[in-house]
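# test case, fold it:
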Amino acid sequence: MQTHNNREILKKVKKYKKLDDILTYLDPEVANVISKIPDRYKNQVEEIRMRIGKPLMIFLNGEDYFINSNGQLRKTNIDTMIISSKNVYKTFRILSNYSVYAFEEEIKNGFITIKGGHRVGVSGKAVYGKNGLETIKKISSLNIRVAREIKGVSKKVIPYIIKQNNRIYNTLIVSPPQCGKTTLLRDIVRNISNGISKDNFYGVKVGIVDERSEIANMYNGEPQNDVGVRTDVLDGCRKYDGILMLIRAMSPNVIATDEIGDENDIKAIHEALKAGVNIIATIHGENVDDIKTKPIMKKIINEKVFERIIVLDNSKGVGTIKDIIDGSKYNSLLNKGI
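Below is the predicted model:
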């Protein structure tokens, strides 16, 4: 049995919990190779990429590495393991629990979420029907993203976004890709949901619209990440639909969502504000000037909807707080204190 073989492999790496979770879902041939990478890297793996006919690769510490059959990491594609169609097929079968049809709704969105909140991106032949994209067949590549929950990353920003009377400021997190915006958003949600006793903040009801299944990492209806005791999650739901549904059904004080940008997102944010609900959202961008180049975002920024704008980069590592801006005056709060 494949799962039995993988369990045998795991005996060697039991202390690397996140990697352990992933290895049980991989073709044993691939799992065996990855289990051999140096111990110092095992808790740093962020992505595992499998492409038919291409080298096995992992992503860690901001860089790609090839892997040879002995688990050695290489910067060049010399003597590295080449992924076969069998490797991808077997892995995909295990990921879908040998029932691809049961996962078709997820697959047509381009990914599968597995236990532990890890997300597996899927590429292959897109199949369209009368209702649009129906599924992806002839899988050619898989990208396994290791879910990592980092608690405490919002410690620096929390004092800037909470108000008196158990309220928060409407907050926008601006960040280039892979600079920690979702990790920061998740930790903010956890804190404001649980409450922060030292700041006399007793906690608020939070609704998460998790369109891309990246914030809570739901699996079988249960968040795989800690998003707080007063938090409700709408998983895989479009932001416009989800925001309106939460307002009507769950009476949240705050709604959090990731990667806003289209016109419907902005309409839904306005509906939330009219209902007295605060918003925490993220957007891709380098800074405020960058996001204002997008006409839809320029309008909402100029309306001063977001009272706090947090700008991230990776200048001092992933998740560096570059600035915290007062959304009404556009002055930096980070350098002047609260």
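# going forward, measure contacts and count neighbours with C-alpha atoms only.
OK.
# looking only at residue counts, what's the top strand in this structure?
What stands out as the longest strand in the chain, according to DSSP state E, is strand 132-145.
# contacts only, for A275.
Contact partners of A275, counting by CA atoms under 8 Å, 6 or more residues apart in numbering, are I247.
# OK, contacts around N61?
Counting by CA under 8 Å, 6+ apart, N61 touches Q44, V45.
# same question for the one 4 residues further on.
For Y65, the set of contacting residues under the criterion of CA under 8 Å, 6+ apart consists of M57, I58, F59, L73, R74, K75, T76.
# out of the residues you listed, which two sit at the greatest distance?
Greatest spatial distance among the contacts of Y65 (CA to CA): F59 and T76, at 13.8 Å.
# second input sequence below; structure requested for side-by-side comparison:
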Amino acid sequence: MGDSLNVFDYVKKYLPKSVADALDGLDELGRYALKEIRIRRNMPVVFIINNIPSFADKYSGITHFLPKTPLIVDDVGFDEMLNAMCEYSFYSKINTMKNGFITLENGSRVGICSTAVYDDNALVSVKDVSSVAVRIPRQAVGCGMEIVKALFSNGLCSAIVAGKPSSGKTTLLRDMARELSSGFNSRYRKVTVIDERNELAGKVGKFFTLDVGVNTDVITGFEKAMAIETAIRTLSPDVIVCDEVSTLKEAQSIKFGFSCGVHFLLSVHIGSFDDLYRRTVLRELLESGFFKKIILLDDSYTAKIIDCQEIYDEADRKHIDNFFLADSRNYHGE
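All right, here's what the predicted structure looks like:
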């Protein structure tokens, strides 16, 4: 819990003083349960605590109901906050902002809503940011132990963590990497974490703020496909861990890794159980035949481990044709 509080204090320094003061009113459990802070120009600030929206009264602290005098961030305060998040160089963050987010130095992701700027049908910039959603990375040491025992007590296998946004996929992946790297079953596995958005390890400068294990190498900021192939060629990993696999190029790099004897732990976004056999990228990954387990997370962070064979059987039961023959035209941007 202490590591999460360090992240909490780090994020606080970017926020308007009024928001930081409201957060100071949370007890330790409240700070640990805080998942997001949503700040919209001239609108009530929303705190997502245990997946429940809450508000701050300017005079009496945080409440589950919209108060008569809610905490609001005005234009000046919003712009000051945004400038700080951009390290006082808006255009240094344009590449990620075009994709809808800013990543703070410690790996905390800030989603943004803005207006697109096009030139000859190409997205070149954004402007007029109207709201931000600050996500708080959670270091829940030990949360993956039971899953690690269930999956890896008899050796390594490759697995997919699947769930909706904010279901705990990144937190679980991080702890699984830590367990495998740090002596589970008296083996210190060589783990490589591909941390494209700096959310798994939270690197600040030369140092990591989140524990991913004693025998773990971290590649930060590189596109996943390139980083996976680099890791395979240079680091001889037993296991590669990566978050939010979503493109054909990434899937192909993973399949290249399988041909080199590497195991993978990765996460994917799904909206429902049906996505497990309908999403194109998942079909491509499962078609490899190397993934043995899927860890399905629900909104309460409860995990269910299912055999990949169940997905094949369900696809057959529903008569989904060409389950293993994904059309590459469907991969663009998925």
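# any idea what the TM-score is?
Superposed pair, TM-score by TM-score structural alignment, normalised by the length of structure 2: 0.81. Supporting alignment: 308 aligned residues with a CA RMSD of 2.9 Å.
# whichever residue in structure 1 pairs up with P70 of structure 2 in helix, strand or coil?
Structural alignment (TM-score structural alignment) places P70 of structure 2 against T80 in structure 1. Going by DSSP: H, G, I helix; E, B strand; the rest coil, the secondary structure assigned to T80 of structure 1 is coil.
# which residue sits closest to T80 of structure 1, ignoring its sequence neighbours?
N68 (3.9 Å; CA to CA, 6 or more residues apart in numbering).
# cool, and R40 of structure 2?
Using CA to CA, 6+ apart, the closest residue to R40 of structure 2 is S131 (4.2 Å).
# over to I150 of structure 1?
Spatial nearest neighbour of I150 of structure 1, excluding adjacent residues (CA to CA, 6+ apart): T183 at 6.8 Å.
# which residues does I37 of structure 2 contact?
Contacts of I37 of structure 2 (CA under 8 Å, 6+ apart): V45, V46, F47, I48, A133, V134, R135.
# which of those residues sits closest to M226 of structure 2?
R135 (26.2 Å).
# what residue of structure 1 matches up with the closest one?
R135 of structure 2 maps onto R145 in structure 1, with residues paired by TM-score structural alignment.
# residue contacts, that match?
Residues in contact with R145 of structure 1, defined by CA under 8 Å, 6+ apart, are E46, E47, I48, H118, R119, V120, G121.
# relative to I22 of structure 1, how far out is the fourth one?
Between H118 of structure 1 and I22 of structure 1 the computed distance is 8 Å (CA to CA, to the nearest Å).
# picking that back up, have a look at how far, on average, the longest strand of structure 1 is from structure 2.
Strand 132-145 of structure 1, aligned to structure 2 and superposed, deviates on average by 2.8 Å (mean CA distance after the TM-score superposition for structure 1).
# next SSE after that strand?
The helix or strand immediately downstream of strand 132-145 of structure 1 is helix 158-161, counting by DSSP states H and E.
# not counting that next one itself, show me its contacts.
I168, Y169, N170, T171, I188, R308, I324, I338.
# show me the strands in the stretch 1-150 of structure 1, by range?
Assigned by DSSP state E, counting those that start in this stretch, the strands in the stretch 1-150 of structure 1 fall at 45-51, 57-60, 63-67, 73-74, 111-113, 119-129, 132-145.
# dump these to JSON lines, plus distance to G228 of structure 1.
Conversion of the strands of the stretch 1-150 of structure 1 to JSON lines gives the following (distance: least, CA to CA, whole Å):
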{"stretch": "strand 45-51", "distance to G228 of structure 1": "24"}
{"stretch": "strand 57-60", "distance to G228 of structure 1": "28"}
{"stretch": "strand 63-67", "distance to G228 of structure 1": "32"}
{"stretch": "strand 73-74", "distance to G228 of structure 1": "38"}
{"stretch": "strand 111-113", "distance to G228 of structure 1": "20"}
{"stretch": "strand 119-129", "distance to G228 of structure 1": "21"}
{"stretch": "strand 132-145", "distance to G228 of structure 1": "23"}
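# tell me which of H118 and I22 of structure 1 has more neighbours.
Each of H118 of structure 1 and I22 has its neighbours counted (other CA atoms under 10 Å); H118 has more, 24 against 21.
# and N61 of structure 1, what's its match in structure 2?
Matched by TM-score structural alignment, N61 of structure 1 corresponds to N50 in structure 2.
# list the contacts of the alignment partner in structure 1 of G205 of structure 2.
Using TM-score structural alignment as the criterion, G205 of structure 2 maps onto N220 of structure 1. Shown in contact with N220 of structure 1 (CA under 8 Å, 6+ apart): no residues.
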